[in-house]
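*Asks:* build the 3D model from these lines:
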Amino acid sequence: MFKYLTSPLVKQVPLVSICRTKINTLRLGRLPCQYKTYATDSKDFTIPKTRNIGIIAHIDAGKTTTSERMLYYAGVTKRIGDIDDGDTVMDYLAAERERGITINSAAITFGWEGHRINLIDTPGHVDFTMEVERAVRVLDGAVTILDGVAGVEAQTETVWKQADRYDIPRIAFVNKLDRTGAAFGRTVREMWKKLRTRPLVIQLPVMNEESMDERHKGLKAVVDLVTMEMIQWDPAHTDGSVLKRVPLKEVADEKLYTEAVKGRTALVEALAEMDDDIVEIFFDEADGDHMLVKETPLKEAIRRVTISNKAVPVLCGAAFKNLGVQPLLNAVIDYLPSPLDRPSALVTYSSGKTALIPLTDPKLCALAFKVVHDARRGPMVYVKVYSGKINTRMTLFNTTTRAKERVNKLLQMYAKEAEEIPTINAGNIGVIVGLKDTRTGDTLVQSNDTVAIKSGLQLSNIDIPSPAFFSAVEPASVSEEEAVETALKNLVREDPSLKVWTDEESGQLLVSGMGELHLEIVKDRLLNDFKVKAEMGKMRISYRETCQSESDASAEYDKEVMGKRARAACRVQISPLHEDFDQQVENNGLEEGWVANSGNHLSVADISFSDDSVSEKDNQLNPEEVRQAVQNGLLGGLARGAVLGFPLTKLKVKAFDLQTFGQDTTLGAISACVSNGVFEAVKKANPCLLEPMMEVYTEVNENHIGSVVSDLSGTRRGHVIGLESSMGNDDTENSSEDVQVYAPEDSLLVSSDVDGYKPKQVIKAHVPLSSMLGYSSALRSLTGGSGAFSMRVIGYGEMSKDREKSVVSEMTGW
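*Replies:* From the prediction side, this is the model:
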């Protein structure tokens, strides 16, 4: 039994690296108290020994279950948290424990084998995609959890694309192999087919086929193809803390050994295609024998191809049964990058120039990627430090808001618990308390860094998705109005995918979000967390508006504001963007002088002064400030359409012929004039409504296909795209590459000729969001409770004139 240092003067760290030994039997001992690692402990946890990782997956794939096991084996918790019992560390919000899902991306820090792991557990529900987006933005690597029964699901594809955008190295963990119908090989093939990635199988599942009792079938061990050992968990210790490594040659299973040799050969061959170093080792040190390639060079090669995103190592297990989690933690250390292995941070200056800031740069550069309102501590800003370091009581400068901020405290998070620390070093994630105006996506530098401040240094921002639903919020009384507005302001600061505005006609306070569950959580938090008294109205679809023809309009603004005349005039031109315009922009980029915003393209390049009484030289307005004011006016005008006041999209908008009137012309007058010009041009350009379109995946039994397809294409006005088996397609061809992907045969692959089980069929369709309201109960009725579906927003589509009249009548009441 390995002992642990328990002296209060020494950090509680194992005396040995427990999973690196060749000893057969191993007991993962329990620590007498929580094992916490400090962000500032550079002696024990240097940058090369730091891992910033996230767990991403489809809802119910087992993300939180896996995270809880990681914390238990690392010694952070004394018992394994369970979602069903509502006692998980990572899902600590009342709404999360009540619903059994992750809503808030929780961060926690723990140690494993002398390494510091900053872990973020992300939601899998499509309504909380913003939480995934901002977590992925700051990660160095990710663990993708795949359901061994369901395979690659819809939201898995979504989060995979999010990780692709930031070029995040990943490893995959095929979970739930203890369940009937689980198929490791099929899931690997689906990764190749659906995710367009190169899966690199480094583990094989060993299934218990001998038992006649279905309850005891499923995963019983794992074969490590790198070390050619079988990893077994002692069934007498149900917490999975005792494991045994046995060389495969000592296992009396010829079929298993043959498959392992096949897998090891495929692994070395695949690495040889992508890594030159392993080729030299294969011929020079292993004499051309795949079995003689040693463990260390093999791991180094896997690490190189993973960090370069050429391949994704695939592991397997059953987290709920406590199988496979320790090897997964080892893989995080072995294959995922440290902050030093990632590209330097890309920054943009106000001049438009870009540069790379290395991690070793002594000047501070940090990104605020999340804000949480704490009733006791106030706003807590999560930051990733890309260079330099943040100290307690330091004064920061926010280059996004152009404001100074004071650091009161620095915290390291353990889900909902926090520990005060003196410093956050480069490459680490931490929390700042005391920042009043910092929001998600803001860049922070030190207040005395004049070069960064004057140049307007900015890290790349975080994409914020457009909300699809909205609801009215009604304070219970006039005295509650201020409290409701403050609570909503805090919620919007926490979650930028929420939008709050006041309807000009009705005077109602409206809040919009990503989905029904998203707004339901907003309501819960208003009532339970912020303790305000308010009612939320009926859930409505957040439509968009556009124009079907071209137009231009002249506008003049002439008003007296606080005793001073404000005056400006301009012209605005509007035209619709055609369908393939986005593809052309992606291929060729935007035209010079144009910028993209919320699906629109804006131009202020033709702006010039036109004033007979005052020359441009004599005018006190700064040309750069004027252009910014014009752009603000364009954005303000596009925020409200002419049909029902929804935001406008899919338009090209240009302001030109700006006329100024000496001292009467102010920046505010220019913005107001341009905004009015946009509204006038929109009214003349045949405005119409757009509705959110969803990509819907519906999984049903074969005998229910007809009724479900009929419902989707008829009642719900959808367009069915295709139909495929949930078991996946064995065809692993990729049109772009002639690559052979190894995927083992599934010993428990349940196919249609096995009694009692038939694979489900997946119907893919594009359906208007308004037609999907209440679809969950309708699908249960159509399929006798056996159907399931998932959906995501893919854009906005035009609605028919009859449908538009119906929406207008419903929204206006006439």
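*Asks:* for the rest of this, base every contact and every neighbour count on C-alpha atoms.
*Replies:* Noted.
*Asks:* what's the single longest helix in this protein?
*Replies:* Ranked by number of residues, the top helix in the chain under DSSP state H is helix 254-274.
*Asks:* now the next helix or strand after it: buried residues?
*Replies:* Next along the chain after helix 254-274, taking DSSP states H and E as the criterion, comes helix 276-284. Buried residues in helix 276-284, defined by neighbour count with 16 or more other CA atoms under 10 Å: 278-279, 281-282.
*Asks:* could you also give me the structure for this second sequence? I'd like to compare it with the first:
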Amino acid sequence: MKTLNLGILAHVDAGKTSLTERLLHAAGVIDELGSVDDGSTLTDSLALERQRGITIKSAVVAFTVGDVTVNLIDTPGHPDFIAEVERVLSVLDGAVLVVSAVEGVQAQTRVLMRTLLRLRIPVLLFVNKIDRAGAQYGPVLRRIAEKLTPAAVPMGRVSELGTRAAEFTPYDRRGTDCAPNLAELLAEHDDELLAAYVEDEPSLTHERLRGALRAQSRRGLVHPVFFGSAATGAGVEALTAGLTELLPVGEGDPEGPVHGTVFKIERTAAGRKTAYVRMFSGTVRVRDKLLHGTEGEGKVTGVDVFEQGSDAPAACVTAGRIGKLRGLAGVRVGDAVCSEGAARRVAPRQQHFAPPTLETVVTPGRPEERGALHTALTRLAEQDPLIGLRQDELRGELHMSLYGEVQKEVVQATLADEFGLDVGFRESTTICVERLDGPGSAVEIMNKETNPFLATVGLRVEPAPEGSGVSYGLDVELGSMPYAFMRAVEDTVRGTLREGLQGWEIPDCKVTMTHSGYAPRQSHAHAIFDKSMSSTGADFRQLTPLVLMEALKRAGTTVHEPMHHFRLEIPAETFGVVLPVLSRMRAVPQAPVTKGDAYVLEGEIPAARVHGLEQQLPTLTGGEGVLECAFARYRPVVGEVPSRPRTDHDPLNRKEYLLRVVRRVAGA
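*Replies:* Sure, this is the predicted structure:
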């Protein structure tokens, strides 16, 4: 059977979970429609999801349209849970982006569409809530063309807009009725169609245009727009038909080499992992041995596949399908899986969304639960790769990175429900990064009085382009010392760069090993191995931070803070009140643009000030201000440079560092 792995995405409250319920009801999967308000929807299974009426965790549910099995993935709309959306994108064949006919194109809608376009994922748009007062047709289409994509193609007309009787009438597939300017839009991507359009050839029939629309939509070149209401069911039948006609479906190759991608991890009540895997090729059966990630492997002890609304045990999962695999103890989100004997394939961990820019300290309700809290948070971080966990062993504190304040409530509820832990949070702080000012190098030579370690390490650091990551290379012969020592230096370099001169991570730089040396293992006959005369991995792990920090000091670093791009629409009469507030918040607005009786301001604002602006805006604008914010870039900090307390043994303070790691100070 053919399959379509479909993502449902939207700004929070646009109605995508309600649309999911309506699609499942129309397909006969559920007998009664669930309600987001009542907490009775099929895909929002978490207690907190039902309480708040929002999606927090992505959920998979299957239904059938003709001969196509649709694996529908309902994703969160709240920007605090963008990590859940992040992991779903790599497994989608197509997406439905839900827009509200009342609120129109919102901040998160634009973020999601930009990402879908960049990844070339075919997208259908569904304009929901046409039955609500204030719903619009033409203005929403114009906003979609202006803010989301100029290649939007309306697929029909709306009648009785803004009433419970609102209906969507699709254009006739076989007649002459079609979207205005359809031929012109399609001709932009088809030279033969363009020639026929210019010459006004008779061959430019409705059937030919419909075929071109189907082909270009499946390639993500144009984006059909449907209107309807998840509440009343208007337009849902047309959207359902459009899923299989306008999005790419396929069967995959069940006989090919096994290859899939893990996009979600759950744990059972007993703590065992369940991996959600999209299969691109091959077939995985119970008891198969699989490789995953760069080094992991395991035997599949159980398989579930999704059928008509729920998952059920199965003997295998085949290409094109989504399955739940048990038995892969070390698997992680983002891992590729393949069969034994095949070349190990690693799924790219490309980040499509902005990094988290907030950090908080999680505190246990009782001191004796600190260990249990660390275990629980490690499991949560394992399920959310973009939500980082940082342990401060010196102070016994656990730091967690966040996208927003709502995540604190979710983590708190999850720890209470799943682990029985009561926790608190400190005030969130902004996460900065450090970037190198220039090159720098340092070296420590073995058997010198100031070096108490049986190791020689020399390192050179150089700036690297933003987003390039940390690269590591050798200016010494690979065989100049044992590989284990080489690996110890590289691993320690990468770990040490998580805290630069001011305590912030250095995400982008080039590090080169320039000097190496070691004391060979003593191997006299009948002699006992003497650590005091032979190098060990610990020598290199403990010396490397000292060398790297000295190289960083000579290179110099600059702290950069995260900046958000903002778009602010305010009544014209409040402009004089809002502008000074933006200035005090260190925002840099561009020239205002007049929009009727309102002003539109765009510019950049430090991420640390966004929450404050959101809180003040209703008072400043009489509740009429509309703010959109999204991460834009990092820029050098202006004014006082923030630092972050170190969580290591502080290799910047050589005397204290040596006292901690070797209990003595060389040369003192």
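*Asks:* after superposition, what is the TM-score?
*Replies:* Scored by TM-score structural alignment, normalised by the length of the second structure, the superposition of the two chains gives a TM-score of 0.85; 630 aligned residues with a CA RMSD of 3.4 Å.
*Asks:* picking that back up, starting at the chain centroid, how far to the longest helix of the first structure?
*Replies:* How far helix 254-274 of the first structure lies from its chain's middle: 34 Å, per CA atoms, centre = their mean, to the nearest Å.
*Asks:* got the angle for it vs helix 276-284?
*Replies:* 120 degrees (axes from the mean of the first three to the mean of the last three CA atoms, to 10 degrees).
*Asks:* which part of the first structure matches stretch 55-73 of the second structure?
*Replies:* Taken onto the first structure by TM-score structural alignment, stretch 55-73 of the second structure occupies residues 102-120 there.
*Asks:* the matching stretch: how far from the chain's middle?
*Replies:* 16 Å.
*Asks:* got the end-to-end distance for it?
*Replies:* Criterion CA to CA, to the nearest Å; first-to-last residue distance in stretch 102-120 of the first structure is 11 Å.
*Asks:* skip the chain neighbours and tell me the closest residue to residue 530 of the first structure.
*Replies:* Among residues not flanking residue 530 of the first structure along the chain, residue 487 sits closest, at 6.3 Å (CA to CA, 6 or more residues apart in numbering).
*Asks:* got the contact list for that neighbour?
*Replies:* By CA atoms under 8 Å, 6 or more residues apart in numbering, the contact list for residue 487 of the first structure reads 526, 530, 532.
*Asks:* can you tell me what the second one aligns to in the second structure?
*Replies:* When the two structures are superposed using TM-score structural alignment, residue 530 of the first structure falls opposite residue 419 in the second structure.
*Asks:* could you double-check that residue 101 of the first structure sits in contact with residue 122?
*Replies:* No. Using CA atoms under 8 Å, residue 101 of the first structure makes no contact with residue 122, being 10.3 Å away.
*Asks:* so for these two, which sits in the more crowded spot?
*Replies:* Neighbours per residue (other CA atoms under 10 Å) separate residue 101 of the first structure from residue 122, with residue 122 holding more: 32 against 18.
*Asks:* doesn't residue 53 make contact with that one?
*Replies:* No. Applying CA under 8 Å, one finds residue 122 of the first structure not in contact with residue 53, separated by 10.6 Å.
*Asks:* could you pull out the buried residues of stretch 538-556 of the second structure?
*Replies:* In stretch 538-556 of the second structure, counting by 16+ other CA under 10 Å, buried: 538-556.
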